[in-house]
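Participant: How does the following fold in three dimensions:
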Amino acid sequence: MLYKLPFLQPIWRQISLSATFPYVSLLIWTIPLLLFSSGENSVMAHDEGLYAWRARQMFDADDWIAPWGNAHHKTPGPYWLIGIFYKLLGISEFSTRLPNIILGIFCLLLTYEIGKIMLGKKLAWLAAAILSVTFLWLQYCRLGTPDIPTVFLVLLAIYAFIQAEIYPKYRYIWGFIAGLSLSLGFLMRSFMIFLPTVALLPYLVIKHRRHRHLTNPFLYVGLIVGLIPTFVWLWFNWQRYGNNSFAALFGFVLELGSQERGGNGIIFYLWNVPLKAFPWAFFSILGLFLVIRRPIRNYQLILVGFPAVLFAQLSIFSTRLSHYSLTLYPFIAFFAAIGLDWLGRIYQLGYVNRKPLLQKGNIPRTLSYACGLLGLLLVLASIVAFAWGDRKYSTLGLILGFSWLIVPVIWISRYHLGCKFLTAGYWIAGLLIPCWLGLAVAGGFGLLGDYNPAYRTFFQKPAIASILQNYPIYFVQLGGKNAVLLRFYTPVHGQKVETIAQVPPSSYAWVYKQPSSQISPPHRVIGSIQDYQLIQILPYK
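Facilitator: Presented below is the predicted three-dimensional model:
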């Protein structure tokens, strides 16, 4: 029968194949999501644009310490990483994001390897597959920021600790890797690496008698070796700016720890994580309950203790932003896989008619109908979006809406139409497919890569492009978060000046939009984009 053909089998049955070829199947599942795009890209202001611009400053000046002329408040790991790819591939949005794409793939493979040890191959594969179709995770795998590299280093440290425990013969090697990963995390994310390091302490301290990690001398050798690049950078920075180098680094952390952003209170992550990890956060709550009820031997303090302590630290830390929680997402995927596996076993047993909808045997049925309702709502929303003239979101909503109908169709087909071959694997696949399709279509429309299309099209105009490519452009006291886009996309930089009067005649400059009466000397406007203008100072008569 057709459904028995390997390439038509559902994802759950493919898990048995992935036991032999897990990496290949995960790459086939994930890489298209990382690469689908509209063919046009533009960096995101503010964070990605800042990292891209600072890396470009290092690249342009061939100064990998502090080309901005003052003591910097962050360690240079992200700038160095992006700058290396600028050296290899040139300056572009793709080379800015390629490090995260690569390390995002390695994060998925590490998630599989860690999950394979703690949960078994099937659940490990499912967890990695879930992680790759989680919105916030995929979004940051396609952005040039330090978040995904930091998560990679944390996962590598966790994997190394587990391997050192399983293979004591090689504990020195794995201990060195664990220490190296955590200290390189400081180079990448400054003092923020202390949060996941502290979250590992319950495992390292409480279970010390079993694994003896803290008495492994090579753990500390790895920590010291990993800090060498940071110490070298600090030394050269200190030679230029003295004690301001240390003051900037520590002052930034104190500033972050003393202010809220956007009114994000202590409960911020309680609602933000479920929203950005929809729908997997809800399955992960079920999985967390199951793991607490039946602990995973030897690894409970990693699987549950680590994310619990990290979540508490993130909530207490005053600056609360969505991407700070990305280290939690592999563990959300682990719990979601456990929860889905439990639901799949119930699905196989059937349902109890005329019983409460939330009775244990009826949860898959209730969930299936809820997915159907969500699908219908999305279809209706897409019709409204189409009526308003928004073709992109209308198409996205239509595809998502119909794909969410897969789940109830599978359930009805098995239990009302007699299609007994529709096992739990098909039902679980029905939950994964809508997320995959939605993210694939969003990427194809540029919604996951083209964050500032107005700026992109402005810089592509022939009249603008010819000037930017051939003349140095002055910058006159530009502010606002989008100013970083002007800096990144302007190929030849002139000087930064305080007033327009300091721009030489016949030269070009970026300025804020303002009434012509306020601009002196005489000028002509070459082009305008949002709050900014490209002008040319006219020669004096």
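
Participant: Could you use CA atoms for every contact and neighbour count after this?
Facilitator: Will do.

Participant: Helix, strand, or coil at residue 496?
Facilitator: strand (DSSP: H, G, I helix; E, B strand; the rest coil).

Participant: and it, how many neighbours?
Facilitator: 16 (other CA atoms under 10 Å).

Participant: Residue 197 belongs to a strand, doesn't it?
Facilitator: No - Residue 197: not assigned to a strand; according to three-state DSSP it is helix.

Participant: Hmm, residue 182 and it touching each other?
Facilitator: Yes - at 7.3 Å, residue 197 counts as touching residue 182 under the criterion of CA atoms under 8 Å.

Participant: quick one, which of those two is more surrounded?
Facilitator: residue 182 (27 against 18).

Participant: Grab the nearest non-local neighbour of residue 302.
Facilitator: residue 203 (6.3 Å; CA to CA, 6 or more residues apart in numbering).

Participant: one more to line up against the first:
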Amino acid sequence: MGSFQSLLRNPYVLLCVWTVPILGIGLFADQSIMAHDEGLYATRAKLMFDTGDWINPWAEPHHKPPGIYWLIALSYSLFGVNEIALRLPNLVLALGCVLLVYKIAVSLCDQKIALLAGGILSLEFLWVRYSYLANPDHITIFLFLGALNLCYTAQLTQKIDKRFHLKTIDIYLFAVGICFAMMLLFRGFLGLMLIFSLVPYLIQKRLGQKLSLYVGLSIGLLPLCIWLLLSSQRFGSGSIESLVNLFVSLSQEERRGNGYFYYLWTTLGLGFPWVVFAGLGYREILRLCRYQRFLLVIPPTIIFGAITLYSTRLSHYSLALYPFMAIFTAMAIERASDIHDYQGLLQKTVRFLCLGLGIFGGIILSFGVGISLLKAFDLSLFRLDLQQIPRAYLAIAFPLGLGWLWAGLFAWQRFDQRSVLSLLVGQWLAFVILAGSGLLTDVSPAFKAMVKQPTIQAIANTETIAVIGGGKTKVLIRFYFPHIDYQTETIDALKADQYVWIETEHLPEKDLDYEVIANYNAWQFIQLR
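Facilitator: The predicted structure follows:
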């Protein structure tokens, strides 16, 4: 018992106990993939896995580096082609990021702030949402946080490693170079944004003058260079041009009218409620942490500026800000709950914000109770069919609303540990319910239900399926049907008795004899006669 208690006192174990239920319970929920962008990463990796060509199995030069495809294809090799194998690497890396945030915060701040920061990161909605989607963002951020931690550790030590007869600083900087190179392998030119955010620190501490950094970078770039070399033997200079063209086209394309204030509003919405405290923590770090500014303040400022100026603005580009937001929030909450500073401006501001959350939580709780009662007695509200509201939404509303309400009630007297605990536990319970409900993991339930029909399963397990058409449905088909004919792309190439998923617009009006097996949206699953 004593050893178990001492194990629980280990901060890394505590963070795993806190985070794993949120990141793990969704693996046991209903699952289906998102056609874009997760489905694209899933099917491209599946193409590598199916064909055995892990360099460039496409008919033309590919526009993204292969790192994420290799990682997913490796997971397929170990666990088979399924949603769990697809998402498991990202979930493990998301946990790794939480532990790295603790390591960084405990080095630059203190243990209380570090534990809070790790716990808060696992409660940020966008972070959890993308933890359950296969994408290159989490591994890139994991490498970035690892590089940041190594940079800080490197400048603290000048010891000699007797095994390698090298200064320890050179070993750390060699590892930093490897991390930088891997970021390019997994995220391409967008990884440069994160690398660039650490340049001021490298310059200030004169770490950029060390040869070991560039040796690590050169060795780490070998997989990417070898991939480009082998791909160029097939496509010439087109392999490099396609990578550059993607970056250039994205830098000139504004999606869905997302203007310069896009990340401000999305971070306020998707980072709520923690973002309301993060600004106060940012100010505290500027005021107090003189020597940590280059690692805690400048990198996120540069990242925010870079993604704002970059014309293609998408919510997941801001994921690299969330570890810093967790540290800023933890800084504000910890200092505001300090028993020696009850009358300070920070404490009063945090208390006011917490009171506001309490009111908001009470509203959420009231709506949850009200709608639950109306559903129970089968009553309508403003002609709305309340039975269509998933029970999971109501189940989430209770712990979330109650946690915020109690935090506000405790803060009515003073903001202290009770308010912090209410905020954390209420949102933790809500996120566990959210992950276990399937709302995060079951993205395409209608298609998955159709695929699981016995008739279709029998065909899928034994027959090779051609796919003619495009769009999101094609992505889903290529993932959920194990035997895909990647060669047949036109209806003229079809043969008798062949099975094919075909978009309705590609079907000729006559002279084609076939049997319809299933329909999905504008697609038909048919067998030629």
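
Participant: What residue in structure 2 is paired with the residue nearest to residue 302 of structure 1?
Facilitator: Mapped onto structure 2 by TM-score structural alignment, residue 203 of structure 1 lines up with residue 201.

Participant: For its match, grab the count of nearby residues.
Facilitator: 21.

Participant: for the one 10 residues further on, same thing?
Facilitator: Using other CA under 10 Å, residue 211 of structure 2 is surrounded by 13 other residues.

Participant: Matching it against structure 1, which residue comes up?
Facilitator: So residue 211 of structure 2 corresponds to residue 217, using TM-score structural alignment.

Participant: how about the closest residue to its match other than its chain neighbours, what does it touch?
Facilitator: Counting by CA to CA, 6+ apart, residue 217 of structure 1 lies nearest to residue 172, which is 7.6 Å off, once chain neighbours are set aside. Counting by CA atoms under 8 Å, 6 or more residues apart in numbering, residue 172 of structure 1 touches 164, 216, 217, 218, 219.

Participant: What's the separation between residue 291 of structure 1 and residue 310 of structure 1?
Facilitator: From residue 291 of structure 1 across to residue 310 of structure 1, the span is 18 Å (CA to CA, to the nearest Å).

Participant: Then residue 427 of structure 1?
Facilitator: 33 Å.

Participant: Residue 177 of structure 1 corresponds to which position in structure 2?
Facilitator: Using TM-score structural alignment, residue 177 of structure 1 sits opposite residue 175 in structure 2.

Participant: now swap in residue 128 of structure 1 and tell me
Facilitator: If you follow residue 128 of structure 1 across to structure 2 using TM-score structural alignment, you land on residue 118.

Participant: mean per-residue distance, the one helix or strand its match maps to to structure 1?
Facilitator: Secondary structure assignment for residue 118 of structure 2, by DSSP states H and E: helix 111-121. Helix 111-121 of structure 2, aligned to structure 1 and superposed, deviates on average by 0.7 Å (mean CA distance after the TM-score superposition for structure 1).

Participant: Show me what counts as buried in that helix.
Facilitator: Counting neighbours by 16 or more other CA atoms under 10 Å, one finds that the buried residues in helix 111-121 of structure 2 are 113, 114, 115, 116, 117, 118, 119, 120, 121.

Participant: what sits up against that helix?
Facilitator: 11, 15, 18-19, 98-99, 101-106, 127, 274, 322-323, 326-331, 334, 424.

Participant: Okay, and which of the residues you listed map to strands?
Facilitator: The members of these all map outside strands under DSSP state E.

Participant: which of those residues are buried?
Facilitator: For these, buried by 16+ other CA under 10 Å: 11, 15, 18-19, 98-99, 101-106, 127, 274, 322-323, 326-331, 334, 424.
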